[in-house]
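Chemist: Got a predicted structure here, sequence first:
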Amino acid sequence: MSSLIWLVLLSCSTLVISTKNASDSNASQGKSIFILAGQSNMAGRGGLKSGMWDGYVPPECESSPKILRLNADNKWEEARPPLHRDIDYLKACGIGPGLAFANSILKKNLSIGEIGLVPCAIGGTQISEWRRGGPLYKQLMSRARAALQGGGIIRAILWYQGESDTRSEEDAKLYKTRLAKFFTDIRFDLKLPELPVVQVALASGEGPYIDDIRKAQLGIDLPNVKCVDAKGMKIGYDGLHLSTEGEVHIGQMMADAFAQFIA
């Protein structure tokens, strides 16, 4: 589905900040920043019924003064669900994996300081819409750079996307190449060649090529890319989006995967 995307254009110089093996002292001077990107299961559809969020916040997704969110105006605020409410604003948003991820990271005592979440996911988008130079890519880069103002470290990209690419055999065949290029382009443009990526292998899809997309996701052979598998996660009433329980579980799995980068 094509989406109307608002663009925030920033006039700023490229900031070069090392993410891997950054010292704890550097982390304490700014935020540990995580970019949340992809489509609807990253934006969060947990708890949606009849197009509305039920308002339930599981304990794993409760707010904390140590977890911030970059809002649509590129201002930091305490993170509360739904994280993507003013980003993926053409659809109703509910519980996603972001806060479960952040709270799980805090409990691991990884000494990475304050957590800054940067929501960028847009529901219904295909990997081709995230290509370098397109509106979604530009928005992600703009928000990533805005997040760095005032100091901080981009620790990882959290990526959950691919359901829309299951509709077409051609898109499924090209998915692995397109995904690898997307990750490579982000690293190059942020000047973070070793930037960790934690992605999710699909639990569901919009078409018949789910297994093809999953094979591509699980088979990415780029360095510093980890894939957690959503297969078997509880799906919501619509048969496509993860339930609140599923979103929480995936967020925790992504936190476990990220922790391996800095163990």
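Modeler: Perfect, I can see it now. Computed from a predicted structure; not experimentally measured.
Chemist: CA atoms for contacts and neighbours, from now on please.
Modeler: OK.
Chemist: where exactly do the strands run in the stretch 101-250 of the chain?
Modeler: In the stretch 101-250 of the chain, the segments counted as strands under DSSP state E, counting those that start in this stretch are 115-119, 152-160, 197-201, 225-229.
Chemist: A further structure is provided below for comparison with the first:
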Amino acid sequence: MFAFFWLMLLFYSSLVTTQDLSHDYVLQGKNIIILAGQSNMSGRGGVINNKWDGFVPLECHRNSSILRLSAGLTWEEAEEPLHRDIDVVRTCGVGPGMAFANSVLAKDPSLGVIGLVPCAIGGTNISEWRRGSVLYNKLIQRANAALQGGGIIRALLWYQGESDTVIHKDAELYKGRLDRFFDDLRSDLMSPILPVIQVALASGKGPFIEIIRKAQLETNLQNVKCVDAKGLPLEPDELHLTTLAQVELGKMLADAFLQTVPLPVQSNAPKRFNNFILDFLREPFW
């Protein structure tokens, strides 16, 4: 009886270690989230005069269950600024990605591991994201690299359009270009109903902000959701969201994303096994 008892404990210990600590297990089970768009997605929270103040809110702190695909296409533990080696022309600060991931895991720990794939580049027009462009091809390359070793692309988070508010023709053509971008991306990622969560502009570089916002808010493609950033606090440049505004946006994106995730189906096996061990310990075995 002693031998059986200890064998059970050894098996239970190895089960927990395999599920909780295995590097390969973590990579195979990751939920991949693509972050794309322009500067408010890459993050300028806390950046004044091209210098980041270094402040990281609690909601954006590191979490061993949140990974980041680096510019070198390797997975590492994520930390702010997420886009530091991606959007390299200007200084990056806090964006919505870390607050999003921490909020998602706080509300649904069963998701396990989130793998963030930063792709946003500041100052980019929607036409620069068309199929075949440098930015588009780089996004596809990074998304495919993220899939190596396992995992599933769960969503695209998209925040872009400020650069399209300058010229009236760009603003008028925005809706068609945006819909085409989403369709092409889903096709090339072989995920026809990939959830897309886009952000309706809080600001813009030109006078045609409302035309862009209308296009974003009225997007009617399947499985495309929109969260509205209008009214969130801006940095002194009146273009970029503040650090705390990015935290709020991250939480909004998390709530929208969780609406796309099926209710978690958690196995009762570990619980049953725990109960078995407890019942076994209550029985006399000497």
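Modeler: In hand now; what should we look at? The structure displayed is predicted, hence computed values, not measured ones.
Chemist: overall similarity of the pair, as a TM-score.
Modeler: The TM-score (TM-score structural alignment, normalised by the length of the first structure) is 0.89; 238 aligned residues with a C-alpha RMSD of 1.3 Å.
Chemist: With mean neighbour count as new columns, can the strands of the stretch 101-250 of the first structure be given to me in TSV?
Modeler: Output for these, formatted as TSV (neighbours: other C-alpha atoms under 10 Å):
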stretch	mean neighbour count
strand 115-119	28
strand 152-160	25
strand 197-201	23
strand 225-229	20
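Chemist: Mind checking those for the one nearest to residue 136 of the first structure?
Modeler: Between residue 136 of the first structure and these, the shortest gap by C-alpha to C-alpha is with strand 115-119, which sits at 11.9 Å.
Chemist: The closest one vs the second structure, average distance?
Modeler: Mean deviation of strand 115-119 of the first structure relative to the second structure after superposition (mean C-alpha distance after the TM-score superposition for the first structure): 0.3 Å.
Chemist: list the helices and strands that strand packs on?
Modeler: With contacts taken as 3 or more C-alpha pairs under 8 Å, 6 or more residues apart in numbering; DSSP states H and E, strand 115-119 of the first structure sits against strand 31-38, strand 67-70, helix 135-148.
Chemist: if we go to 10 Å?
Modeler: Strand 115-119 of the first structure sits against strand 31-38, strand 67-70, strand 76-78, helix 98-107, helix 135-148, strand 152-160, with contacts defined as 3 or more C-alpha pairs under 10 Å, 6 or more residues apart in numbering; DSSP states H and E.
Chemist: sorry, back to before: want to try a markdown table for the strands of the stretch 101-250 of the first structure, with distance to residue 42 of the first structure as columns?
Modeler: Below are those laid out as a markdown table (distance: least, C-alpha to C-alpha, whole Å):
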| stretch | distance to residue 42 of the first structure |
| --- | --- |
| strand 115-119 | 9 |
| strand 152-160 | 5 |
| strand 197-201 | 9 |
| strand 225-229 | 13 |
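Chemist: closest one to residue 92 of the first structure among the ones you listed?
Modeler: strand 115-119 (14.7 Å).
Chemist: quick one: that closest one to helix 98-107, angle?
Modeler: Strand 115-119 of the first structure and helix 98-107 are oriented at 160 degrees to each other (axes from the mean of the first three to the mean of the last three C-alpha atoms, to 10 degrees).
Chemist: how about strand 115-119 of the first structure, aligned to which bit of the second structure?
Modeler: Counting by TM-score structural alignment, strand 115-119 of the first structure falls onto residues 114-118 of the second structure.
Chemist: any chance of the helices and strands packed on strand 115-119 of the first structure in a markdown table, plus distance to residue 215 of the first structure?
Modeler: Shown next, in a markdown table, are those (distance: least, C-alpha to C-alpha, whole Å):
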| stretch | distance to residue 215 of the first structure |
| --- | --- |
| strand 31-38 | 18 |
| strand 67-70 | 32 |
| strand 76-78 | 37 |
| helix 98-107 | 24 |
| helix 135-148 | 24 |
| strand 152-160 | 15 |
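Chemist: Which one of the strands of the stretch 101-250 of the first structure lies nearest to residue 81 of the first structure?
Modeler: Comparing those by C-alpha to C-alpha, strand 115-119 comes nearest, at 11.3 Å.
Chemist: got the angle for the closest one vs strand 31-38?
Modeler: Using the same axes, to 10 degrees: strand 115-119 of the first structure against strand 31-38 is 20 degrees.
Chemist: what about strand 115-119 of the first structure, distance to the chain center?
Modeler: Using C-alpha atoms, centre = their mean, to the nearest Å, the mean C-alpha position of strand 115-119 of the first structure is found 9 Å from that of the whole chain.
Chemist: got it, and stretch 18-38 of the second structure?
Modeler: Computed by C-alpha atoms, centre = their mean, the chain-centroid distance of stretch 18-38 of the second structure equals 11 Å.
Chemist: can you check stretch 224-233 of the first structure too?
Modeler: In terms of C-alpha atoms, centre = their mean, the centre of stretch 224-233 of the first structure is set 13 Å apart from its chain centre.
Chemist: and that stretch, which stretch of the second structure?
Modeler: Counting by TM-score structural alignment, stretch 224-233 of the first structure corresponds to residues 223-232.
Chemist: Thanks a lot, see you next time.
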